[in-house]
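Chemist: dropping a prediction and its sequence here:
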Amino acid sequence: MGFAVVEEDTITTYEQIAEWWNKKYSQPNYWGKSFDEFQELLPSGTILEIGAGAGRDAKDLIARGYGYYGTEPAAKFVEIARAKNPGARFEQLSVYELEPAEYDGFWAAAVLLHIPRPRIQEALSTLRAAVRGGAIGFIVIKEGDGEVVEVQGDYPRLFTLWLDADFRVELSQAGFEVIKYHREVKSERTIWLRYIVKAI
């Protein structure tokens, strides 16, 4: 299945702003203690990242000793990520295109928030099929209710906002159990909901 129009627009936006994005959000250890909490539950193994962006988190995950496979639908991001992480494997691929596999863990930081609400179960179920039973995953979404298209200049991006209780229902239906949860007020307009989950 292809992309909805709002998804295509969001990917096009990231193609256009990839260089700027890389410079603005390239700081290491962006998710702080979440990396440590994740590794406590999964000390080693091979990680699947969806929405790898410019390869920022990939660098941290690889440095921690994980095997790594990054997927990202925006071609320009893939190009930047490969340049930043020589030897690491990145492919231009969306979450919907993942093949069934047995990855030990996954990383989905601030990416599922670009999935339209009616497709979140499709995305989560495809992700569940790509990891083994017992796999550990990290997910970050934004708190709120509804879908918002934010436009900066000429560049629109879809954000699907979630209430914790509603997102937990979706996770459970897809075969994930919440192990750790943290609500972070990042700014006046951004509240991150961080989840570490286990595939059941």
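Modeler: Noted; the coordinates are in hand.

Chemist: going forward, measure contacts and count neighbours with C-alpha atoms only.
Modeler: OK.

Chemist: for the helix or strand containing Val197, name the packing helices and strands.
Modeler: Here Val197, judged by DSSP states H and E, is contained in strand 191-199. In this structure, strand 191-199 makes packing contacts with strand 131-142, strand 176-185, judged by 3 or more Cα pairs under 8 Å, 6 or more residues apart in numbering; DSSP states H and E.

Chemist: tell me what angle it forms with strand 131-142.
Modeler: 170 degrees (axes from the mean of the first three to the mean of the last three Cα atoms, to 10 degrees).

Chemist: which other residues reach strand 191-199?
Modeler: Here strand 191-199 makes contact (Cα atoms under 8 Å, 6 or more residues apart in numbering) with 38, 128, 131-143, 164, 175-186.

Chemist: putting a second one here so we can go through both:
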Amino acid sequence: MTKTLNYYNQCAEAYNETTLNIEFDSKREMLLKYLQPNAHILDLGCGSGRDSKGFLQNGYKVTAVDGSKELCKIASKNIGQDVICQLFNELDAVNEFDGVWACASLLHLPTNELKQTLKRVEKALKKDGYFYASFKYGDFEGERDGRYFNDFTEVSFSTLLKEFPNLELQEVEVTTDVIPGRENVSWLNVIMKKID
């Protein structure tokens, strides 16, 4: 994880420029259609703050978190509120959030750490809360382009989720990368509901 965080700390400005103004309303709608107005959303691994900004502009309450100190500084400016600098394994909220948004963030965790984080997210969600996550599509796990990646398919993610009976899969969508020049990259988008 250290190498991945170093990557984001060193490339924070470039990452911000690449991601901040991408049109992402339709992806956010995947989660928002399940939530009430003014719901409280945890943006877990908020990066540049693009999605936190979108949620705030639509009247939602947002808690934004990222593990990269440099991205936290940039995202705080972008969204106009403090971003909490925290690693996934430091999440300790209980029954606090109506929704959790983990866009292209949990994909940096090795499987054992991902399972621990899913337990923490489950605890942080209120009953009947919803949880969005996205992963690069495939079956690769390991280092790629200076970062750790854990890719999933519909089958491998469903298998992983069997260990979390309280997280019920609601929706799965495979989409194409929205960043220009990455049209050949596919993503697995999943929505889960905390049922107990």
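Modeler: All right, it came through fine. Everything numeric in this text was worked out from a predicted model, so none of it was measured.

Chemist: what's in contact with the longest helix along structure 1?
Modeler: Determined from DSSP state H, the single longest helix within structure 1 is helix 5-24. Residues outside helix 5-24 of structure 1 that contact it (Cα under 8 Å, 6+ apart) are 54, 73-77, 114-116, 155-158.

Chemist: please pick the buried ones from these.
Modeler: Neighbour counting with 16 or more other Cα atoms under 10 Å marks 54, 73-77, 114-116, 155-158 as buried within those.

Chemist: so Gly175 of structure 1 touches Ile200, yeah?
Modeler: Yes - counting by Cα atoms under 8 Å, Gly175 of structure 1 does reach Ile200; the two are 5.5 Å apart.

Chemist: neighbour count winner among these two?
Modeler: Between Gly175 of structure 1 and Ile200, counted using other Cα atoms under 10 Å, the more crowded position is Gly175 (17 against 14).

Chemist: which parts of structure 2 are strands?
Modeler: Under the criterion DSSP state E, strands of structure 2 are mapped to 40-44, 61-66, 84-85, 97-102, 125-136, 141-144, 147-150, 167-176, 186-194.

Chemist: the third one vs structure 1, average distance?
Modeler: Right, strand 84-85 of structure 2. Comparison of strand 84-85 of structure 2 with structure 1 after fitting gives an average deviation of 0.5 Å (mean Cα distance after the TM-score superposition for structure 1).

Chemist: so where is that strand in structure 1?
Modeler: Across structure 1, the stretch matching strand 84-85 of structure 2 (TM-score structural alignment) is residues 91-92.

Chemist: residues in contact with that stretch: which ones?
Modeler: Stretch 91-92 of structure 1 has contacts (Cα under 8 Å, 6+ apart) with 70-75, 78.

Chemist: residues in contact with Gly137 of structure 1?
Modeler: Going by Cα under 8 Å, 6+ apart, Gly137 of structure 1 touches 38, 105-108, 195-199.

Chemist: so Leu127 of structure 1 is in contact with Glu97, correct?
Modeler: No - using Cα under 8 Å, Leu127 of structure 1 is not in contact with Glu97; the gap is 9.5 Å.

Chemist: what about those two, which has more around it?
Modeler: For Leu127 of structure 1 versus Glu97, the count of surrounding residues by other Cα under 10 Å is larger for Leu127: 25 against 15.

Chemist: circling back: how about the strands of structure 2, which one is nearest Ser158 of structure 2?
Modeler: Proximity to Ser158 of structure 2, assessed across the strands of structure 2 by Cα to Cα, is greatest for strand 167-176 (7.9 Å).

Chemist: what sits up against that closest one?
Modeler: By Cα under 8 Å, 6+ apart, the residues outside strand 167-176 of structure 2 that reach it are 122, 137, 154, 158, 161, 183-195.

Chemist: just give me how far it sits from the chain centre.
Modeler: Centre-to-centre, strand 167-176 of structure 2 and its host chain are 13 Å apart (Cα atoms, centre = their mean, to the nearest Å).

Chemist: so where is that strand in structure 1?
Modeler: Strand 167-176 of structure 2 lines up with residues 176-185 of structure 1 when matched by TM-score structural alignment.

Chemist: after superposition, how close is that stretch to structure 2?
Modeler: Taking mean Cα distance after the TM-score superposition for structure 1, the mean distance separating stretch 176-185 of structure 1 from the aligned residues in structure 2 is 1.3 Å.

Chemist: which bit of structure 1 covers stretch 100-107 of structure 2?
Modeler: The aligned range for stretch 100-107 of structure 2 is 106-113, by TM-score structural alignment.

Chemist: again with stretch 6-20 of structure 2
Modeler: Counting by TM-score structural alignment, stretch 6-20 of structure 2 falls onto residues 12-26 of structure 1.

Chemist: ok, now stretch 59-70 of structure 2?
Modeler: Counting by TM-score structural alignment, stretch 59-70 of structure 2 falls onto residues 65-76 of structure 1.

Chemist: which ones are touching the most centrally placed residue in structure 2?
Modeler: Nearest to the mean C-alpha position of structure 2, counting by Cα atoms, centre = their mean, stands Ala102 at 1.3 Å. Contacts for Ala102 of structure 2 (Cα under 8 Å, 6+ apart) come out as 43-46, 131-134.

Chemist: how about Lys186 of structure 1?
Modeler: Trp192 are the contacts of Lys186 of structure 1 under Cα under 8 Å, 6+ apart.
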